[in-house]
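What follows is a predicted structure for the sequence shown.
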Amino acid sequence: MRGFKDVPRAVWLLSPGVFVNAVSSFTFVFVFVYLTGPRGLSVTEAGLITGIGGIGLVAGNFTGGGFGDRHGHRRVLLIASAVAGGALVLLPALPTAALYAALPPAQYAIGAIRSANAALVAVMVPEGARRQSFAVVRCVSNGGFTLGAPLGALIATGLSYDWLFVADGIGTLVFALWTARVVPASGAANTPAAAPDGGLGRGVWGELRARPAVLVLLAAILVVDVIYRQQYSTFPVHLAHHGLDTGVYGLIIAVNGAVILLLELPAALALRTRPPLRVIGVGLLLVGAGYGALLLGTGIGPAVAMMMLLSLGEILYKTPATAYVADQAPPHAIGLYQSLYAGVSASGVVLGGPLGGALYAAAPGLLWPLCAVLAAGAGGAVLWMSVREAQGPRELRPAGEALADREPAAAPASGPAEDPARHDPRPAHETGSRPRAVAG
């Protein structure tokens, strides 16, 4: 499509590695079954290990990009991929007691891969083409996950659960090797960016206070991610309580993947010139409307409508939000900003289940209205910031803010052997919407 002509060749070259990594990233789907089945752990023990691992995953998201600012994004991505891949390959051979020590670092490295990959894409792409670039990476990642889940089930039933971890680890190592091949070692992707004063700049809080729209956006994403991930925890319980079995849930979840694969790239192309905060705000409102649809009834119809609205909302907010945070970042903190976004956009992995489960157990009729109201509030806050930004961007930034922060750098080189990086910043697929998505 002509609208994607601005996506650098380096992003297209990186995409096959992202796809392989996403296809092989199926262990998170089966890890609880693995721990309670072949490993023989109780539900409580398995929950403790996966909970600690989830904290590691979020921590990796929060820090991977910041490490890249100091040590180079390509370098951090390769190190994190090597650590995660090696740990996953060796994990089946470890005694059960050692899983408490081994799984959290592996999850930490996996989280660092996601934020480092987002930062790597951000520095390789000039401002104005980041939405399309992150959409490409997210679409590739989601396509990989769509194939990966059934493939993982075949491996687990046809071979063993141990082979899931081995295959996941090999896929991660292949991703590292591919990235090392197609992303040059020279350039901004592997070169730390200095703060304007040669030091640490104004610090995290100082940088964010200079960009209040980013602060509001991060808070909104944190709230909505906890809400969004109810589809993986309390939503299947809700269906079961109303007589809809796991097979129905699987089909409804498949709607999400189908909608995203069909509409992610066309939406990114059609909306690439629209004000980003406005698009993001509408997306958050659609997430709230999705959970509001569950108030219409308990059958398949409302459930499918809910998933359709959630999927459309995800398309509208996840890719533009990743790109907006990258565009707002100063050159020396692109990775830090991507880490902040990656961390809040994965926090629902840890917070969604416990918070939603506790509320559902105490007052099941209150969960969906509360989800709808909170998501609507988050969307309204982002739309309000969009109005303020439209009235005058200088009102949102201190008078002394350096204009150099907002100047786009030259477009990256077209070939893999040349420097594709830029000095000014995805996918997360959650990867984004899913715990192992490497691009936001």
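Sure, I can see it. Numbers count the residues shown, from 1 in each chain.

use CA for all of it now, contacts and neighbours both
Noted.

pretty sure residue 26 contacts residue 168?
Yes - using CA atoms under 8 Å, residue 26 is in contact with residue 168, at 6.9 Å.

who's more crowded, these two?
Legend: neighbour count by other CA atoms under 10 Å for residue 26 and residue 168, higher for residue 168 (27 against 24).

Would you enumerate the residues in contact with residue 200?
residue 194 (CA atoms under 8 Å, 6 or more residues apart in numbering).

putting a second one here so we can go through both:
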Amino acid sequence: MRSLRHWWDDTAGGLPATFWYLWAGLLINRAGAFALLFLSLYLTEARGASESLAGTVVGAYGIGGAAGVLLGGVLADRWGRRATLLAAHLVASGLMVALAFSRHLVVIAVLAALVGVAHSMPSPAFVAAIVDVVPERRRSRAFNLQFWAFNLGMAVASLLAGLLAEASFVALFLVDAAATLAAAVVIALKVPETLSGGRGRLRISARRTVRVRTADGVRPPGLRTALTDRTFLAFVGLTLVLAVLTLQTSTIMPLAMRDDGLRPSAYGAVVALGGVLIVLGQLFVPRLIDGHRRDRVLAVSTALLGVGFTALAFADALAVYLAAAVVWTVGQMLAAPPNAQINADLAPPELRARYQSVFYLAFPVASFVAPTLGGVSLQYLGERHWLIVGGLGFLAAVGHLVTGPARERRVAALRRATTDIREPALAGEN
């Protein structure tokens, strides 16, 4: 009992109440965000759209998502984290109700794009708020719990979506809207604004010009700062590779399993195994990686993804796919905490949400690159496609080892710069 309590304190202890309310809001949000999983099926079965038209509408959702992460980052730094989260959740809830009762395909496409914006806006605000309230030494734990909540919510969403879609597509959208509204209520009642005020934080006034000192020099604050930060963009590029690798499981792997003569239930088993491993094992990851350099942890994790996907070049039976899934899922689990923490550490406090928005751009880009290039590669290269995917994982592992020391120097320089700015700012307020 004592060892269990010690493990729990080490895994989730020392985190402020605001974090747990943010965590609860994220969990509710993910558990309820299931309608879009069945959007293409809804369009083809209930609205008579062709497969190509359905793909175009779903693509509109992805385009909206790319715009949403940038908009969410800018608003979270200007309006505040809480205001951005509330606005995004309330708008998303209303849009889902509109989707439930829309009939015209053009209207549905426009609404899907707007839902993509609203669904993506909270991501940078959630992460920025977590960084605002969680002490630096506990952030790895916080991000590990965030990743766990995200995957647990998605697992619940997948189960609920299947049941609701069989009963009623309208109910699918309405329950999604209700869950999104419930997350908004939690945020409205329990999450304070974390951007301004509070001891030790910098207050930014829109009426005066603040210049942000980074390792590369002093720049005026704005989205352009993140988009021209070479060290940060190198890390985002490696995260893009990680995202492209991860998305192989939902975009290209089903096609490969079909070509191997495996049924859809086999694909479901592989995906379910990954979800179960994350839900059961993610809470043990922090103790496993503590004391190890983050660049080395990320190198090992991306190498494991490389090994797992390389194995698919030789897979022709479900057992091989399941074994490979174990390997790449362990890689995903190891990567989650250090990846999120490095992303947070590289961001100047004044531009925390903007940096998050640029970071999260990697995921909609990956959602386009993975199926587009992956489909061509699988069609013309066959099983050799997986050798290329595995090779990308190994190259990313080397990339983390090469760029890791520079990232750590960047973080140290940013901490010194932040201290230099904070002291006169606080003196002026006093």
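The structure has been received and is ready for your questions. No experiment lies behind these values; they were computed from the predicted model shown.

Show me what residue 276 of structure 2 aligns to in structure 1.
Taking TM-score structural alignment, the alignment pairs residue 276 of structure 2 with residue 258 from structure 1.

I'd like to know how many residues surround its match.
Neighbours of residue 258 of structure 1 (other CA under 10 Å): 16.

could you say which helix or strand contains it?
helix 246-270 (DSSP states H and E).

do the same with residue 162 of structure 1
Assigned by DSSP H and E, residue 162 of structure 1 falls in helix 161-182.

Name the residues of that helix that are buried.
Across helix 161-182 of structure 1, burial judged by 16 or more other CA atoms under 10 Å covers 161-176, 178-180, 182.

what span of structure 2 lines up against the strand or helix carrying residue 22 of structure 1?
Secondary structure assigned from DSSP H and E places residue 22 of structure 1 in helix 9-23. Alignment of helix 9-23 of structure 1 against structure 2: residues 17-31, by TM-score structural alignment.

Superpose on structure 1 and give me the mean offset of that stretch.
Compared with structure 1 after fitting, stretch 17-31 of structure 2 has a mean deviation of 1.9 Å; criterion: mean CA distance after the TM-score superposition for structure 1.

Off-centre distance for the biggest helix by length in structure 2?
Once structure 2 is assigned using DSSP state H, the helix that runs over the most residues is helix 384-429. Centroid separation for helix 384-429 of structure 2 versus its chain: 18 Å, with CA atoms, centre = their mean, to the nearest Å.

average offset between the helix holding residue 162 of structure 1 and structure 2?
Counting by mean CA distance after the TM-score superposition for structure 1, helix 161-182 of structure 1 comes out at 0.9 Å.

Give me the contacts around the helix or strand just after that helix.
As assigned by DSSP H and E, the chain's next helix or strand after helix 161-182 of structure 1 is helix 203-209. Contacts of helix 203-209 of structure 1 with the rest of the structure, by CA under 8 Å, 6+ apart, involve 214-215.

what does residue 375 of structure 1 align to in structure 2?
Using TM-score structural alignment, residue 375 of structure 1 sits opposite residue 393 in structure 2.

count of neighbours near the equivalent of residue 192 of structure 2 over in structure 1?
Superposed on structure 1 with TM-score structural alignment, residue 192 of structure 2 falls opposite residue 184. Other residues near residue 184 of structure 1 come to 20 when the count uses other CA under 10 Å.

With residue 237 of structure 1 instead?
18.

Return the residue of structure 2 aligned against it.
Checking TM-score structural alignment: residue 237 of structure 1 goes with residue 255.

In terms of helices and strands, where is its match?
Using DSSP H and E, residue 255 of structure 2 falls in helix 253-259.

Might one say that residue 406 of structure 1 is in contact with residue 393?
No - taking contacts as CA under 8 Å, residue 406 of structure 1 lies outside contact range of residue 393: 11.5 Å.

Following superposition onto structure 1, what is the mean distance for the helix holding residue 255 of structure 2?
Helix 253-259 of structure 2 sits 0.6 Å off on average (mean CA distance after the TM-score superposition for structure 1).

Go through that helix and flag the buried ones.
253-257.

Residue 380 of structure 2 matches what in structure 1?
With TM-score structural alignment as the criterion, residue 380 of structure 2 matches residue 362.

no no, residue 62 of structure 2
By TM-score structural alignment, residue 62 of structure 2 lines up with residue 54.

Please give me every residue in contact with its match.
Here residue 54 of structure 1 is in contact with 104, 107, 349-350 (CA under 8 Å, 6+ apart).

Excluding covalently adjacent residues, which one is nearest to residue 276 of structure 1?
Distances taken as CA to CA, 6 or more residues apart in numbering place residue 320 nearest to residue 276 of structure 1, at 5.9 Å, with adjacent residues excluded.

burial measure for the alignment partner in structure 2 of residue 348 of structure 1, as a count.
In structure 2, the residue paired with residue 348 of structure 1 according to TM-score structural alignment is residue 366. Counted by other CA under 10 Å, the residues lying close to residue 366 of structure 2 total 21.

how close does whichever strand or helix holds residue 366 of structure 2 sit to structure 1?
Following DSSP H and E, one finds residue 366 of structure 2 within helix 362-381. Here the mean offset of helix 362-381 of structure 2 against structure 1 after fitting is 1.8 Å, by mean CA distance after the TM-score superposition for structure 1.

name the helices or strands packed onto that helix?
helix 51-78, helix 230-251, helix 384-429 (3 or more CA pairs under 8 Å, 6 or more residues apart in numbering; DSSP states H and E).

which of these sits most buried?
Of those, the one with the most neighbours on average (mean count of other CA atoms under 10 Å) is helix 51-78, at a mean of 22.
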